[in-house]
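In: what follows is a predicted protein model with its sequence.
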Amino acid sequence: EALGRLAGGIAHDFNNLLSAILGYTEMLLDTTDIEQVHRRDLAEIDQAARRAAGLTKQLLAFSRRQVLEVRRLNLNDELRDLYGLLRRLILENVSIRMRPCVEPLLVEVDPNQFTQVVMNLATNAAEAMPGGGVLTLTTQLLPVQESPEGSELAPGRYALLSVEDTGAGMSNDVLGRIFEPFFTTKPGHGTGLGLATTYGVVRQHRGHISVTSDVNLGTRFDVLFPLVEEDALPSTERPEKRRSSRPSRSGTILVVEDEPVVRRMAERMLSRLGYQVVSARNGEEGLQIGRERLDEIDILLTDVVMPGMSGHDLYQALLELRPDLRVVFMSGYTHNVIAAQGVLEEGVHLLHKPFTLEQLSDKLRDALRD
């Protein structure tokens, strides 16, 4: 838990710095008067920064501070859809058996993160069977009366996903450390973050993951996700907003960001995209500017976590004055701000730091279309 808090804080700070590195590098690469040798150097910087961004994303998953875009889905259908991807990634000497249960298992998960969990567990299992073997993925409905040891599971019904292999197995010493970040039994191969990331993703979904293993016999991971009961599903209808008549590629953006390097980079990007830009250093200043220039602003582009007034609170305050105001949130992570447990509400536009010029442009265009 302590490592998770540390990792989340570090990843958040790094994402702010990487936003500037990637943003300015991209804008330089987009200019025509750069010599080819310098263009190659910039491309190397861009590639290294993107790798660093991937690492911080894994740290955020472990720390359970990433934003989840949850959807209601049938776990069995999602698992079946992954067969083709698994078959392409795993060597043919490993047989893949999928055994979904008959009952539909309706859960609320982030589809991308669920895919990541399955891929991490399946590829780890395949690596434990270099000479071939059997990988079995099973689902079933499991009532939980008491929380497993070391878990905070509430009693109820859960979807159980089991990933089992016939590989080399693990010793008790290894079993006790497999969810630690940067722990690996394969030095020089990978970062040792795969299972730590999986652990964080499952816990953030209010689930539980456990493992059993026998040396020379194989390993089984059991993952629990809480079931959503059909009669308990809330309405997904959203209040209708008055449509804006403004064009989708022009207008004025209010940028609110407490990190100067990110704020300046966002201003440059928006100017490059053809928008007029007004900026503020924090939520309070953003609210003051928003009140003074309410009719001019087309979109609020705001950081989520800031000292004092949060981006979410700022948006709610401006929304009372301007019900048709669009918003795009920026964040290196969110922590109980947009919604409980860092879960992203459906339909909210969120830009993950670090972001590219194209990603910024797409999010703004989507927000203006709403």
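Out: Perfect, I can see it now. Computed from a predicted model, the values in this text were never measured in an experiment. Numbering: from 1, shown residues only.

In: switch to C-alpha atoms for all contacts and neighbour counts from now on
Out: OK.

In: wait, isn't residue 363 in contact with residue 328?
Out: Yes: using Cα atoms under 8 Å, residue 363 and residue 328 qualify as a contacting pair, with a distance of 7.1 Å.

In: which one's more surrounded, these two?
Out: Each of residue 363 and residue 328 has its neighbours counted (other Cα atoms under 10 Å); residue 328 has more, 23 against 17.

In: OK, contacts around that one?
Out: With contact taken as Cα atoms under 8 Å, 6 or more residues apart in numbering, residue 328 is in contact with 299-302, 348-351, 363-364, 367.

In: out of the residues you listed, which end up buried?
Out: Buried members of the contacts of residue 328, scored by 16 or more other Cα atoms under 10 Å, are 299-302, 349-351, 363-364, 367.

In: residue ranges of the helices in the stretch 151-300 of the chain, please?
Out: 172-175, 194-204, 260-272, 283-292 (DSSP state H, counting those that start in this stretch).

In: ignore what I typed, I meant the stretch 1-150 of the chain.
Out: Under DSSP H, counting those that start in this stretch, the stretch 1-150 of the chain gives helices at 2-29, 36-63, 75-81, 83-89, 111-127.

In: structure two is appended below for comparative analysis:
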Amino acid sequence: ASLLAGVGLALSDARAKRRMQAATGDLEERNRHLAEANERLALLAHNLQIALGELERHQRRTAAVLTEEAAMGRAVANLAHTFQRPLVPLYNFLDKLESERAEFGVLGERYGKLIPEMVHRIDDLIRICRFVLAMPGKEVPQDLSEIAREVAALARRDAERLGRNVRVEVVSEPLPRIRASRTDLFFTLHELTTNAVRALASGGHVWIRMSAEPAEAPAHARLEVSDDGPGIDPDRLGRIFEPYHTTSRDESRGLGLYLVERAVARMGGEIRVSSAPGTGTLFVIRLPVGAESPPRTETS
């Protein structure tokens, strides 16, 4: 009986040892796969860092070329179209990679911050390309009040998507039409208004105000976009229209106001900004006007 018990114990030990060896083998295999995955991730992060530097250099050059030279003809539009095509799938790939970053563990935390930075830069490039492709070939008289209402409606929806109760109000007196590109006018108002909305907490307020300056020769329209938000630090205010300078916490952005200044310049106008921490921000734009004047006074 004792012999049988000993044999049984030996067999049990052997089976336990085989199970342990199998488990150890599985663990070693998993560790090997994890090490390979970490190596691939490290290589990907290295390549992303190199690509990010190249992307930033190309983006600076492209922003200047596409925004300043768009009026020269179809060649620039073709360039924008060609440049945009490979960016969209790359944006989608990086966006998906960002959503799966948690699966890469420590290396994902270490290198993953490069991914959203590249996503934002590519998003800016796509915006530039679409902006250029949408530009009309000539300037025609535009109703600034109508464009402001369209922008305000979009900004309100943007606030809703952000889960914020932000009031966007349009205040306009009778204005002459502005002879300018509708795209430039819309882009300028939209960029300033949505920037204001995104800087505000719930309960904030954005105003779009328009008035004529008839005493000026030639006549000008005055356009204001203001908010009661947190304001801008003085050290940032002087550089606000520089490319890649941003007033938000996301340092990877910062082309919007640069493009706004270029658009205002194309329309023959000027833009200035005033702000201080805790006092909100005010953008003032002066634009030359045409001869036509739609009789409209409104507050919305």
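Out: Done, it's in. What you see is a predicted model, and the numbers here were worked out from it, not measured in a lab.

In: mind checking which of the helices of the stretch 151-300 of the first structure is nearest residue 343 of the first structure?
Out: helix 194-204 (8.9 Å; Cα to Cα).

In: so how far is the closest one off the chain centroid?
Out: 12 Å (Cα atoms, centre = their mean, to the nearest Å).

In: where in the second structure does that helix align, residue-wise?
Out: Counting by TM-score structural alignment, helix 194-204 of the first structure falls onto residues 256-266 of the second structure.

In: mind listing what's buried along that stretch?
Out: Buried-residue list, stretch 256-266 of the second structure, by 16+ other Cα under 10 Å: 256-264, 266.

In: cool, and stretch 9-16 of the first structure?
Out: So for stretch 9-16 of the first structure, counting by 16+ other Cα under 10 Å, buried means 9, 11-12, 14-16.

In: and stretch 105-118 of the first structure, which stretch of the second structure?
Out: Counting by TM-score structural alignment, stretch 105-118 of the first structure sits on residues 176-189 of the second structure.

In: could you export the helices of the stretch 1-150 of the first structure as TSV, including distance to residue 319 of the first structure?
Out: Listed next are the helices of the stretch 1-150 of the first structure as TSV, based on distance: least, Cα to Cα, whole Å:
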stretch	distance to residue 319 of the first structure
helix 2-29	27
helix 36-63	30
helix 75-81	37
helix 83-89	43
helix 111-127	30
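
In: can you tell which of those is closest to residue 315 of the first structure?
Out: Per Cα to Cα, nearest to residue 315 of the first structure of the helices of the stretch 1-150 of the first structure: helix 2-29, 21.1 Å.

In: just want the angle from that closest one to helix 260-272.
Out: Orientation check (axes from the mean of the first three to the mean of the last three Cα atoms, to 10 degrees): helix 2-29 of the first structure against helix 260-272 gives 40 degrees.

In: picking up where we left off before, among the buried ones among the contacts of residue 328 of the first structure, which are located in helices?
Out: 363-364, 367 (DSSP state H).

In: which one is residue 14 of the first structure nearest to, not counting chain neighbours?
Out: Using Cα to Cα, 6 or more residues apart in numbering and skipping the chain neighbours, the partner closest in space to residue 14 of the first structure is residue 56 (7.3 Å).

In: same question for residue 225 of the second structure.
Out: Residue 225 of the second structure's closest residue in space is residue 208 (Cα to Cα, 6+ apart), at 4.7 Å.

In: from what I can see that neighbour touches residue 222, true?
Out: No: contact criterion Cα under 8 Å: residue 208 of the second structure and residue 222 do not qualify, at 10.6 Å.
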